[in-house]
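> let me see the structure of the following:
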Amino acid sequence: MASFTTFAQRPSINDMRLSIFALDGVFDTGLTALLDTFATANELAALQGFDAAPVEVNLVGVRRRVRTALGFSAMVKPLSAVRQPDWVVVPALNAKLPEPLIAALGRRDVREAIEHLRGWHGEGIGIAAACTGTFVLAEAGLLDHGHATTTWSLAPAFRQRYPAVDLDDSRMVVASQRVVTAGAAMGHLDLALWLLRQASPELATLVARFLLIDKRASQAHYIVPDYLAHADPLIARFDRWARDNLARGFSLQDAAQALSVGPRTLQRRTEAVLGKSPLAFFQDLRIERAQHLVSAGCDLETIASEVGYADSATLRTLLRRKLGRGVREMRADMR
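Modelled structure (predicted):
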């Protein structure tokens, strides 16, 4: 077979063994995103002239067969039937709300999986998860006193259940102490590419180009502040007050007085639920409102006034710092 050199020279690749740990009710897209990304990597490696697949992927589990969230059945290998992996990857469970997710964590198969994950971690094997799969790692205690990310929509529930974890839900992928976590649903792609980079940065880049996977360092662009606010009654009231007062600007004292709580109470609650200060949340709402007005075609001076800034220059700086792009790029994206 001729080597495939149109896009890149033959890359240097370190062989990698991956075990994807599938549980009943696994999120179909998450599982297939991982499998398809690694399969594409092996196909492209073959076109580059490699005789053997550089990424050995095994679908494993605590049962002989798992049923996905959409009802498909998949055969899995018993843990004793595969060689010791370099990495174990936990795809998401298909639970989009806290209550069903917490219930799923108490299932017998999940508890068995947690024991295996602890054992692998103790042996120095890398552990990775995306989206709600990160809850399984946190439940196992593997994220305690380390840094992590998770699906942004369940970040308040994560913080309340796992206070020992330093959570930054704005990030897409976080590596900490040989444990890697990735963000919401399509974060499975980002996680797969991160793992591929450990084998070959060149191959990971080639796969990303073939599958049209954009580089996304942050989930911040996708977070919906209103959704997070409804995780807590006080924060929901603060959200309503903040939206009514965007043009006036932020005052912690005024906000606390309007909500009939002390400033320290409001500060502590927003930190516990949202992982950020009241001012930072207020800034998120400003950004959200500004984006909406940009999409409506408003001029920047009008937008600045609407969200409480005296001049458009300050708003331009804030938008670029928070979103990584300016107003011109934002308008171009909306065409």
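> every contact and neighbour count from this point should use C-alpha atoms.
Will do.
> and the contacts of the helix or strand where residue 33 lies?
Taking DSSP states H and E as the criterion, residue 33 maps to helix 28-47. Contact with helix 28-47 is made by 1-4, 22, 52-55, 57, 68-70, 91-92, 185-186, 188-189, 192-193, 196, 203-204, 207, 211, as judged by CA atoms under 8 Å, 6 or more residues apart in numbering.
> now these: which count as buried?
Neighbour counting by 16 or more other CA atoms under 10 Å classes 22, 53-55, 57, 68-69, 91-92, 185-186, 188-189, 192-193, 196, 203-204, 207 among the contacts of helix 28-47 as buried.
> what comes up buried for the helix holding residue 33?
By 16+ other CA under 10 Å, the buried positions in helix 28-47 come out as 28-31, 33-35, 37-42, 44-47.
> could you point out which element follows that helix?
Later in the chain than helix 28-47, the nearest helix or strand by DSSP H and E is strand 55-60.
> contact partners of that next one?
Against strand 55-60 from outside (CA under 8 Å, 6+ apart): 15-22, 35, 38, 41-42, 75-79, 82.
> do that again at 7 Å, thanks
With contact meaning CA atoms under 7 Å, 6 or more residues apart in numbering, strand 55-60 is reached by 15-22, 38, 42, 76-79.
> restricted to strands, list those residues.
16, 17, 18, 19, 20, 21 (DSSP state E).
> possible to save those residues as CSV with neighbour count?
CSV is the format used below for these (neighbours: other CA atoms under 10 Å):
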residue, neighbour count
16, 18
17, 17
18, 23
19, 23
20, 22
21, 23
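> what ranges do the helices span in the stretch 151-300 of the chain?
Taking DSSP state H, counting those that start in this stretch as the criterion, the stretch 151-300 of the chain contains helices spanning 155-161, 187-199, 201-211, 225-229, 233-244, 252-259, 263-274, 278-295, 300-306.
> alongside the first, I'd like the structure of this one:
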Amino acid sequence: MQRIGFIVLTGFQMMSVAVLSVFEFANKEMGQAVYDLHLLSETGGSVRNSIGVSVATEPFDDTNFDTLIIGGSAVAGSLTPGVIDFLRHALGRSRRVAATCVGAFVLAEAGLLDGRRATTHWNRARELQARFPKVNVEEDRIFIVDGQVWTSAGMTAGIDLALAMIEQDLGADVARSVARKLVVYHRRAGGQSQFSALLELEPKSDRIQSALTYAKRNIDKPLAVGQLAEAAHLSPRQFSRAFRAETGQSPAKAIENLRVEAARLMMEQSRHPIDVIARQTGFADPDRMRRAFLRAFGQPPQAIRRNARAEVVA
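The predicted structure follows:
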């Protein structure tokens, strides 16, 4: 049986503990207790979370854990020297040490991320890099595995991280079945982008949303403003004005972002040649797609594919 310890800090967010449900469902899937789950804190006892609900925890001791996971907290003073010291010795006593969301700051404070690749919530990634320059922060990743150390993006990405752990331990079929029971996608690859072009646009009207839906369905075709305006039942002039007012982007920029997102997914999840991906996502030629990738990610398509394959190997 593998012992899983989740360290909570005062003011932790309840969603971060959702990763334990993934291991719980793995136990149900296997019909036996493969994982022994524990909530931990430095002194044990009751720990209050960000919405005022308290949970019972066990204190740190000499018990060894196969996997240690920590979430973060926004409460000042919640991270104590005792927690840092406990984590500094964790790599010598645990097979895996992980952090969800801003828990990466805790691992970085303990020195566990020095010289390693890591990720965290996109809104805090640059802060993590600035505070801990020895860490190679990759802000646009769902989760990253670097040796014994695992880190994930925002809290729901911890579910993807836990599914990957189960896949490593028990195989892809078990992880897939657990994902189905949790009604979550099986599974977002670690190298997948944290961002969604459609979510970032957030149009306010059904008309602009209809145009974007039309664009996504026809991403492989040339998409002129006139076509999008027709899908929105507006004149081209009205459409361009309304689109920028609602999304803060021009139609041309938004379409490029949708094409980049579609192309990136194909780069990560398929073996299609780059010229085929460029054609199927409406870029027409690889050079045009390459320039769009450099604008969006600062990397060419080939680098995105290499990173995705490296995640799979890890």
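> return the most buried member of the helices of the stretch 151-300 of structure 1.
Stretch with highest mean neighbour count among the helices of the stretch 151-300 of structure 1: helix 187-199 (a mean of 22; mean count of other CA atoms under 10 Å).
> from the middle of its chain, how far away would that one be?
The chain centre lies 12 Å from the centre of helix 187-199 of structure 1; the measure is CA atoms, centre = their mean, to the nearest Å.
> returning to that earlier point: tell me the one among the contacts of strand 55-60 of structure 1 nearest to residue 113 of structure 1.
Checking the contacts of strand 55-60 of structure 1 against residue 113 of structure 1 with CA to CA, the nearest one is residue 21 at 8.2 Å.
> please say which position in structure 2 that closest one maps to.
Structural alignment places residue 21 of structure 1 opposite residue 7 in structure 2 (criterion: TM-score structural alignment).
> look up how far residue 183 of structure 2 lies from that match.
26 Å (CA to CA, to the nearest Å).
> kindly report the same for residue 47 of structure 2.
To residue 183 of structure 2, residue 47 of structure 2 is 29 Å away according to CA to CA.
> settle it for me: which of the two has more neighbours?
residue 47 (20 against 9; other CA atoms under 10 Å).
> what does the helix or strand where the more buried one lies contact?
Here residue 47 of structure 2, judged by DSSP H and E, is contained in strand 45-48. Applying CA under 7 Å, 6+ apart, the external contacts of strand 45-48 of structure 2 come out as 10, 11, 54, 55, 56, 57, 58.
> again, 6 Å this time
10, 54, 55, 56, 57 (CA atoms under 6 Å, 6 or more residues apart in numbering).
> ok, stretch 119-129 of structure 2 next?
Applying CA under 6 Å, 6+ apart, the external contacts of stretch 119-129 of structure 2 come out as 101, 102, 137, 138, 139, 151, 152, 153, 154.
> okay if I get those residues as CSV plus distance to residue 87 of structure 2 and neighbour count?
Below are those laid out as CSV (distance: CA to CA, whole Å; neighbours: other CA atoms under 10 Å):
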residue, distance to residue 87 of structure 2, neighbour count
101, 17, 27
102, 15, 27
137, 20, 24
138, 22, 19
139, 23, 22
151, 14, 30
152, 17, 30
153, 20, 33
154, 21, 23
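> out of those, the closest to residue 313 of structure 2 would be?
Among the contacts of stretch 119-129 of structure 2, residue 151 lies closest to residue 313 of structure 2 (CA to CA), at 16.2 Å.
> so stretch 149-158 of structure 2 matches what in structure 1?
Aligned by TM-score structural alignment, stretch 149-158 of structure 2 falls on residues 179-188 of structure 1.
> number of nearby residues for residue 46 of structure 2?
Residue 46 of structure 2 has 14 neighbours, counted by other CA under 10 Å.
> so what corresponds to it in structure 1?
Alignment note: residue 46 of structure 2 maps to residue 65 in structure 1; criterion TM-score structural alignment.
> return the distance of that match relative to residue 115 of structure 1.
Noted for residue 65 of structure 1: a distance of 19 Å to residue 115 of structure 1, by CA to CA.
> likewise residue 242 of structure 1?
Noted for residue 242 of structure 1: a distance of 44 Å to residue 115 of structure 1, by CA to CA.
> with residue 162 of structure 1 instead?
Distance from residue 162 of structure 1 to residue 115 of structure 1, by CA to CA: 18 Å.
> centroid residue for structure 1?
In structure 1, the residue lying closest to the centroid (CA atoms, centre = their mean) is residue 183, at 0.6 Å.
> thinking it is in contact with residue 129, fair?
No - Residue 183 of structure 1 lies out of contact with residue 129 (CA atoms under 6 Å); the separation is 8.9 Å.
> got TSV for the helices of the stretch 151-300 of structure 1, with distance to residue 321 of structure 1 too?
TSV is the format used below for the helices of the stretch 151-300 of structure 1 (distance: least, CA to CA, whole Å):
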stretch	distance to residue 321 of structure 1
helix 155-161	22
helix 187-199	22
helix 201-211	26
helix 225-229	18
helix 233-244	21
helix 252-259	23
helix 263-274	20
helix 278-295	11
helix 300-306	16
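> closest to residue 120 of structure 1 out of those helices?
For the helices of the stretch 151-300 of structure 1, proximity to residue 120 of structure 1 was assessed by CA to CA; helix 187-199 is nearest, at 17.2 Å.
> now the angle from that closest one to strand 16-21?
160 degrees (axes from the mean of the first three to the mean of the last three CA atoms, to 10 degrees).
> circling back to that earlier point, who's more crowded, residue 162 and residue 115 of structure 1?
Using other CA under 10 Å as the criterion, residue 162 of structure 1 and residue 115 rank with residue 162 on top: 16 against 12.
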